[in-house]
Every structure is written in structure tokens, then in C-alpha cells.
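Engineer: 3D model of this:
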Amino acid sequence: MSYNPLLSIAIPTYNRANHLDFYFETHIESFKKHNIAIFISDNPSGDHASEVIAKWQGEYENIFSTKLDTMVDTDTNHEYVIKLPDTEYIWICADSYELPDATITQVLECLENAPEKYDSLHINLVNRIKDLPEKTYTDHNEFLSEIGWSISCNTTNIISRDMADNGPYGVANGSLFVVPGFIYHYLSKPDFKAKWLPSASVFTLKYPGPIKLGLRFTAFDLIFKHWPELINNLPDVYSQQSKETLILKHTHLVGWLHWRRLLGFYGDNYISEEQLEKYKEGIRTLTPKSTQFFIYFFRRVPAPICKFFSVIIEWSRRRNYRIRKKLGLETN
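Structural biologist: This is a model prediction of the structure:
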């Protein structure tokens, strides 16, 4: 094995050639520095993803890609990519998140210096958890209620070789949250150890081109239907109270219903009157008052106006970020 045997990165992809290209442009020097192998499962893409991958394989020998013969659903592709690496730990990543070099260093140091083997390691999402110190979870309900919500972001999760080899594949298929479902079910065993490392964080990768939408058009379905169903169907080792706490924290903290996202959703006509009526109880009980205000305020604004301001705001944010990063004013 010519790469780091401790940790590798697993990336599922489908028709995201330009995003994947920018992802490697952003991270390739860190990957080389730490000698981390990258395993890609291509679903298979119909764009030029193969050419992009081949280009970066020419830059770094430890990029490995498997192109599936036939297209599978998103959940199955995520499960497939987990099985590809042969390292001790596997970092499940999306190409839409940035892994700062400092974060990679902290993760490696944590795993190298661990007094025991962990079933999983979980890091911060855009530094949103600020008041929870580093710890190793052995209590199911503490784990679920305190950091369970952040696990819905795949890139915050590093899993063990044992979980990859012996995990409950298929248990969360169709949920659209196959990775967190896979992790929750595996950690429901009596003796588990899940490490929380809050000082390490991932951040949204500021891709300069048009953003590929992925599943965002089903945002309300994901938040108010699929996520609660997944959590409420977890094993009974997790209490109902911890499940309810997780569901509420997820809606408040994950950021899917931030006002900028809502502006974009309305601009692209991804929120319908039917959805508002269907999920009005979830909106009322699970979202903060500020989110409810924006949901119903933007509802009254014509879609072209929402679209205009959404594009301008996002373009401005990403341009300013790139300028600050070139000036050394961005630490992540």
C-alpha cells in the first residue's frame, strides 16, 4: 500500500464533472501532503467526469475510480463507495464541502493518537456546534441528542473499517439519508465508541460556477418527511425523547431552510402551495419563528425577483470569499 493506511476519502459522484474538478483543484496539495488515497464511485456519469478524474490521476497516483456498469440510485452508490477503500478509517465526502488542511491534520492526529479504536469519528459542520467539548460517546441517547443532527451531512463522518465491512447495508435504502441511517443503526450495538472532535470542521466549498442542484428541489420532503421517518424508525435503544430532540435540532441547525436557501427555492419554483399545505404542521412545530417568517414572506414575492436576488447574493458571497482567501483573510 503506497498511501496512508490509516485514512482514505470516499466520494460518490454522478454527473458532477466540473464540481469534481474544482474539488481536486482545491484539495490536491493537501491530499499529496498527507498521502491520502481517494476512492471514487462513478454512478456512471454521462458528462466528462471520467476525463476530469483521469486528469487528476495524472497529478496524483492515489486517486482510484470505479465506474459502475449500470446506473444505481443515490443510496446504493453511497453504500458502494464505502466498500472500496482498504484503509483503517474511511472519510465519506461530498464534492461540495471543503476539507481545510488543518482539519485533515487534526483528524489524522486524533486517529493516530487514539487510546482505543473508534467505531466512528464525527467533526463539526461549519463550526456550528460551539458549546460541546471533545468527547467519546458510549451512551446512545447522548450521542443522538447532542450531535446526531450534524451526521446528516455525510462529510462530517469518518467510519471504521469494521463498520465498512460489517455495517447494516440496505437498512436505510430509500430514505435519502443512507449514510446517517447506516451509522445510527451500526452504533445501536451495546458497546460502541463514537469520537466527537469539534475543533475540526468542514465548510461549504465555494464553487465559482453554477451550482448543481442535486436533491434540493425536494427540500421540504427531506426535512419534514424522510428525515423524521428515518429517525423515528431507529432501534429502540435510542429513546423517543432523544429522537425528537434530534429532529428538532436538525431543522433548526442544519441550514437547509436558511433565508438565502429559501430565496433560491422560491426563485426556482421549488416550493409549491401544495408543499406548504402538506407540511404546514411541520413548519409550525419544527422551525423557528424567523424561518417561518421567511417561508411565508418569500411566498408573496414573484419568483423572478427571488431568482434575481438569489443569484446576485450567491455570486457576491462566493466572489468575496475568493478575494478574502487570496488575501489570506480566510482561515478555513
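Engineer: Every contact and neighbour count from this point should use C-alpha atoms.
Structural biologist: Fine.
Engineer: how many other residues sit next to D86?
Structural biologist: By other CA atoms under 10 Å, 18 other residues sit near D86.
Engineer: How about the contacts made by it?
Structural biologist: Taking CA atoms under 8 Å, 6 or more residues apart in numbering, we find D86 in contact with P5, R161.
Engineer: Another for comparison:
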Amino acid sequence: MSLNTKLAIALPTYNRAITIDFFLKTYIPVVKDHNIGIYISNNASTDNTLEVIEKWKSVYPYIFCSGFDETVHVDINVENALKLSPAEYTWLIGDGYEIPQQSLEYLLNVLPDGSDKYDFVIANLVGRIKDIDEKIYRDQNQVLEDLAWMITCLGCTVYHKSVIPLGDYSRYRATEFGHVGFVFDILSKLDFKLLWSPNITIVTLKTPERKPGWGQYFLSNIFEKWPSFISLLPDSYGASSKAIAMRAFLQKSKLLGWRNMLTIRSQGFLNKEIYRRYEGIVSEVAPGFLKSYMLFLTYMPEGLCAFVLKRVEWIRRKNFQIRKAFNPDLRI
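Structural biologist: As a prediction, the model looks like this:
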């Protein structure tokens, strides 16, 4: 069977050789029955990422890799990954996420044939949205209010090939949310048809290493860059819809969860000075206990936070392994 022309997977990466190795080991058994291409944009990695990719290309012929001679901003690498795919639909996904077999099969079954098409398909993240049934959106402000926070996840959006050349990529570069800006820029220009499907869900990839995340940029990204990004959206989006989207990302994404805050403190990126800088916006968008918890963490030694975090991670992974042994189809 030849290369699948209906659907492809696009993957941007940088210096994540161990993760890419695990990613391809996980994905190849899922996609090989449909000969789905995996298009990797390598952001001039300095580790052995290319060697890992070459190893898996000898196992699965539909892995393609392109990239840059020098490292570029992540938004440019994401854009390049998306443009590598020639398929009718492209699922853009980060290397920290997994597409379960049932989600892939469901998507392939709902993608229309012939002249009918979806401009975008939005997938769920670990089933977090439970109160919106599968539906077709045609109103840009409604998409912004309901789904913008979900679209921030680099793995929840499937693009039709016709929209990929249309986005104003440069407008949202270096915002850290370029892939989100591209979607909403397109929606403001088209009489679009977007499918939201809670039945298509991605899950976290249980990699050998914990994903490092935004590190020192974590708090500035969510408290400064996200509001700034929202302000860049076209004027066709209503002020009230922008405000709803701005708050929903902080409230629903679970980025302000206790483990993330513990991680940030353990890395030295949360202290009394930083806490005071963001205290006002935390009070606006988060429950009172989170504000108290963040303040409490500023008094905890970083080493103690790191120790607690490692123990929590060990317990979580062991718990997952035990549950997985009894239920091989478990996905979380």
C-alpha cells in the first residue's frame, strides 16, 4: 500500500533524541496499518536526533525529515513542520503527546470525501472538555470562547491543506502561541467549517524523561505573553470573546495546577519577587488557595521541592504501570 494521501502527522522537534526515539517507537505500530506519513521538522538539534530518525526510517519508510542549519524560534519550526506535509489533512502534534489507535481510527472515519471538507478538526486533550458535544462551528467568536484554550495544546488541531498557505504566520511569531494565532487568523478570513470532536482525544506520552516545559518562561508566557497574544487577534473578534478566551486558558488548561507550580519552584523560577509581580493577575483568574499555595512555595527550599516532585513523579509512573498491566488499553 502506498503513502496515505488523506492524513499525515507533522512533528516539530529540537534536541529531544530520547523522546523522539520513544515517540516513533510508540507511533509506528499505530500508523503503519494506514501508511500515514510522519513529517519531522528538526530545529538544528545538536544531539543525536538525526541518528534516531534515521534508525526508525529503516523500520518505517514513511518518515520524512527536514529542518534548519541554525536554530530558529519554535514558532517558525512549527510552521515549517506544518508546511512539510502534502496530505489532504495534517495533524500537527508535539512530541510529548500520543494519538491513541481509537482516536486515529475515529478521525479517519469522520473525514469527508469528495468536495466536502473541514477546514480544521479540533481534538480533545485527555478528555478535558466534557460539556461540549461533537459539533460543527461556523462562528469565529464561539470557537475563540469555547476552544482557544484547547487549541493552545500542540496536538489538538488537524489542518486541511487548503488553509495552510493562508495564515499570517509572521504576525504571531515569537508569541509562543504562533500555532494558535494561525488558526484564528484563518477563521477571521474564511467562511469556515470547523469540527470539534471530543471523541478524538490525545493523551500524554509516557516518555522516559519528564518534558521540561517552559522553564523560566512559564509564568511570563501565561501571565504576559498569552494576554499580549490575545490582543493581537484581528478586530473581528469581540472584546468579550477575547476576555473569555484569555481567562479560560488560565482556568481550564490546568497550567496553574499544584504540580506545575511545584516544578517551577523546584527549578528556581518562582520566588517572592516573581510572586509579587504576578500576584494581581493570580488573584483575578485563580482560586484563593492557589495564591496561598504559590506564596507558601516561595518559602520552601528549591531542593525540597525537587525531592517532593521526584517522589510524586515516581509514584504516578508506578501507579500508571500497575494500572496498565491490568488494563493494556489504558490512556491518561
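Engineer: Can you calculate the TM-score here?
Structural biologist: The TM-score (TM-score structural alignment, normalised by the length of the first structure) is 0.95; 331 aligned residues with a CA RMSD of 1.7 Å.
Engineer: what's the helix or strand for the equivalent of P227 of the second structure over in the first structure?
Structural biologist: P227 of the second structure maps onto P228 in the first structure, with residues paired by TM-score structural alignment. In this structure, P228 of the first structure sits in helix 227-232 according to DSSP states H and E.
Engineer: How about F182 of the first structure?
Structural biologist: Secondary structure assignment for F182 of the first structure, by DSSP H and E: helix 178-186.
Engineer: Mean distance between that helix and the second structure after superposition?
Structural biologist: Comparing helix 178-186 of the first structure with its match in the second structure after superposition yields a mean distance of 0.7 Å (mean CA distance after the TM-score superposition for the first structure).
Engineer: quick one: the longest helix seen in the second structure to the first structure mean distance?
Structural biologist: The longest helix of the second structure (DSSP state H) is helix 302-326. Overlaying the first structure shows helix 302-326 of the second structure at a mean distance of 1.5 Å from the equivalent residues (mean CA distance after the TM-score superposition for the first structure).
Engineer: residue range for that helix in the first structure?
Structural biologist: Residues 303-327 of the first structure are matched to helix 302-326 of the second structure when aligned by TM-score structural alignment.
Engineer: Pull the residues that contact stretch 67-85 of the first structure.
Structural biologist: Under CA under 8 Å, 6+ apart, the answer for stretch 67-85 of the first structure is 8-12, 39-44, 90, 92, 164-165, 169, 173-174, 176-179.
Engineer: What residues sit buried inside whichever strand or helix holds L197 of the first structure?
Structural biologist: L197 of the first structure belongs to strand 194-204 when assigned by DSSP H and E. For strand 194-204 of the first structure, burial by neighbour count (16 or more other CA atoms under 10 Å) applies to A194, K195, W196, L197, P198, S199, A200, S201, V202, F203.
Engineer: do stretch 132-151 of the second structure as well
Structural biologist: Under 16+ other CA under 10 Å, the buried positions of stretch 132-151 of the second structure are I136, Q140, N141, V143, L144, E145, D146, L147, A148, W149, M150, I151.
Engineer: Keep only those of those that are in strands.
Structural biologist: Using DSSP state E, I136 are the members of these that sit in strands.
Engineer: Among the buried residues of stretch 132-151 of the second structure, which pair sits farthest apart?
Structural biologist: By the measure CA to CA, I136 and W149 form the most distant pair in these, at 17.6 Å.
Engineer: Quick check: nearest residue in space to the match of P227 of the second structure, chain neighbours excluded?
Structural biologist: I247 (6.3 Å; CA to CA, 6 or more residues apart in numbering).
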